[in-house]
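Q: Okay, sequence plus prediction incoming.
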Amino acid sequence: MPGGRAHRFILQRLRATRLAHHRTPADLGLAAETVRLRTAGGKSLFAWFVPGPGDGPAPAVLLMHGWGANAALMLPAVPPLHAAGFAVLLPDARCHGASDDEEFSSMPRFAEDIGTGLDWLRGQTAVDATRLAVVGHSVGAAAALLAATQREDIRAVVSLSAFAHPAELMRRWLHEQHLPWWPLGWAVAHHVQRVIGARFDDIAPLATLPRVRCPVLLVHGLHDETAPFADAQRLEAASAGRAPVLPVDAGHDLGESLGPHADAIVGFLRSALFPRAA
């Protein structure tokens, strides 16, 4: 295991860039509350809460951003969800946006932050706690799948640009940095798994998706160079066809490219949260 100096160097190289919010819900004409969520470890998460448009308790969707992003980058997904009757919570994961810092961030910690957000939603009178869904992007998508294996209250997951396996993602990142997998990459991956307290093979979407009990929709860009479209196809196969792929003419970030597919995503969420009586 690397010594203290090497450990700090690895964490620094892998640390996500912290981006400030470049817009707010008000910029999209949405009335939102700014809230702080307390994690089990005593850290504080920044979040926006957009109540549902009706008077009674509304079904709720938690939107989790990806690595190096923040809640503001998930805002384009809010208007169609809100118009369809959903309340929406947009948290910043630890080490991102306006949330508290930690020594490191990780996909399991993203999943913990999703759990913190869901626990907060369950305590809101404006939310129907029996109808909660998670939409996550990239690492946020992988974390949503991980969280769905750990909790019974997630009724649906929409995965945006999920990678199949974090070790493969790390290999691609090392290749971009012109660094060899062996022995350097292997040693870094081994150390990272010890630091985060989880084996990549256990938390990879390829491993978690087959254990998810709720409906899952895999939304993926056809031109994704970070997590190739083939990753989505492998995930669909791993789910034995239970998690269909919705292809999007876009790269990894999706962003505004989701607009033409908003009806399909909202329809999936409504069918999962409001199943027809048998």
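A: Received it, and whenever you're ready, just let me know what you need.

Q: can we go C-alpha only for contacts and neighbour counts from here?
A: Fine.

Q: for stretch 189-204, which positions count as buried?
A: Neighbour-count burial for stretch 189-204, counted by 16 or more other C-alpha atoms under 10 Å, picks out 189, 191-192, 200, 203-204.

Q: quick one, longest helix in the chain?
A: helix 107-122 (DSSP state H).

Q: now it: how far from the chain's centre is it?
A: 10 Å (C-alpha atoms, centre = their mean, to the nearest Å).

Q: For it, which outside residues touch it?
A: 37-40, 45, 60, 62, 64, 89, 91, 93-94, 127-129, 132, 139-140, 142-144, 146-147, 196, 198, 203 (C-alpha atoms under 8 Å, 6 or more residues apart in numbering).

Q: Relative to the whole chain's centre, how far out is the next helix or strand after it?
A: Where DSSP states H and E defines the elements, the next helix or strand beyond helix 107-122 is strand 127-137. Taking C-alpha atoms, centre = their mean, one finds strand 127-137 lying 12 Å from the centre of the chain it belongs to.

Q: Name the next helix or strand downstream of strand 127-137, please.
A: helix 139-150.

Q: tell me what that next one is packed against?
A: strand 58-64, helix 107-122, strand 127-137, strand 154-160, helix 205-208 (3 or more C-alpha pairs under 8 Å, 6 or more residues apart in numbering; DSSP states H and E).

Q: put this beside the first:
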Amino acid sequence: MIYIVIGIGIALLVFVSVLWKLAVKGQTPKRVINVQKPAQYYEEVSFQSGDAVVHGWYIPAKASDDEPKPLIIVVHGWASAKSRVMRYVDPLHQAGYSLLLFDARGHGDSEGIKAPTIKSFRDDVKAAVRYAQRREDVAPGRIGLLGHSFGGMGSLLASRDKIGIKALVTDSMPARFRTIMEALLREYKMPYAPLGPLLTRMMFMRAGISSTELREELSLPAALEHRKSPVLLVHSRKDRYIPSEELDYLMRGLKNRREDVECLYVDTDGHRSSEKDSRFWKNVLSFYQKYV
């Protein structure tokens, strides 16, 4: 009997050790090197977020006068970087906006942290807004956000507070942590059950996020319900990585549906191609023109 107990104990230790290693790996995004640079004139900028320095690019609007300009802050997704969201730059810049692109902590050129999560993305978005509001060439009352995927989650969570943004666009945004974990485990060719819930809990433990904080502060449906700015939610029906059912889920759960919550379904292949649908820019630019 004693050998059986010892064997079970060893097996459990091995299982937990493997799970912990997977959690660490899952919270250590591969660094994307920002080889590609903006075609427009830009400044290398940096600002503080928590205990780390965040690096970004500020692209001033084309207008030659000295009046402060409206700004759109573009937020990349998980395991991505500012150079990966430059596909949004030209249309926004042509429309007269200044732009701020930055690498979230643990990504691109920015300093790292132990365990990046949706909470760190949220706080990086808030830090970016504070930085933008300090710039004399930015109209502090005319700042918008555009977040892709995980960056959309961080942006929506940030907009739950009065941080001074006028409008938010999310593109291909997950709405449930289960969906994110399913996508991660598919990359490892591993099933969600029974690993997914355990890995999710371990990741939040590593990041110091409690169940109460997760439920009360990091809920996407709650953030959408209590948003402090208008939001346009965009998703492609052909997104196989983060399916458009995530947008369906959010809209079904929205109790207080007002005119300042808009959604747009497009039909482009992949997780990073919504902007290729002609309806994307027609709706996004109109939305920003209305609110920013």
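A: Looks like it came in fine. As the structure is a prediction and not an experimental result, all values here were calculated from the model.

Q: how much does the longest helix of structure 1 deviate in direction from strand 154-160?
A: 130 degrees (axes from the mean of the first three to the mean of the last three C-alpha atoms, to 10 degrees).

Q: just the angle between helix 107-122 of structure 1 and strand 127-137, please?
A: 160 degrees.

Q: Go ahead and build a ChimeraX selection from the buried members of the contacts of helix 107-122 of structure 1.
A: Selection of buried members from the contacts of helix 107-122 of structure 1 for ChimeraX, criterion 16+ other C-alpha under 10 Å:
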select :37,38,39,45,60,62,64,89,91,93,94,127,128,129,132,139,140,142,143,144,146,147,203
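
Q: In contact with the counterpart of residue 138 of structure 2 in structure 1: list those residues for me.
A: By TM-score structural alignment, residue 138 of structure 2 lines up with residue 127 in structure 1. When contacts are counted by C-alpha under 8 Å, 6+ apart, residue 127 of structure 1 touches 51-52, 57-60, 87, 121.

Q: before we move on, what about residue 47 of structure 2?
A: Per C-alpha under 8 Å, 6+ apart, neighbours of residue 47 of structure 2: 53-55, 127-128, 131.

Q: Adding distance to residue 275 of structure 2, write the residues you listed out as JSON lines.
A: Output for the contacts of residue 47 of structure 2, formatted as JSON lines (distance: C-alpha to C-alpha, whole Å):
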{"residue": "53", "distance to residue 275 of structure 2": "30"}
{"residue": "54", "distance to residue 275 of structure 2": "26"}
{"residue": "55", "distance to residue 275 of structure 2": "25"}
{"residue": "127", "distance to residue 275 of structure 2": "26"}
{"residue": "128", "distance to residue 275 of structure 2": "23"}
{"residue": "131", "distance to residue 275 of structure 2": "27"}
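
Q: Check these against residue 165 of structure 2 and report the nearest one.
A: Proximity of the contacts of residue 47 of structure 2 to residue 165 of structure 2 (C-alpha to C-alpha) peaks at residue 128, which lies at 11.1 Å.

Q: nearest to residue 242 of structure 1, of the helices and strands packed on helix 139-150 of structure 1?
A: By C-alpha to C-alpha (comparing all of these), the closest turns out to be strand 154-160, at 12.1 Å.

Q: which bit of structure 2 covers the closest one?
A: Going by TM-score structural alignment, strand 154-160 of structure 1 lines up with residues 165-171 of structure 2.

Q: Equivalent analysis for stretch 103-114 of structure 1, please.
A: Using TM-score structural alignment, stretch 103-114 of structure 1 pairs with 114-125 in structure 2.

Q: Show me which positions of that stretch end up buried.
A: 115-125.
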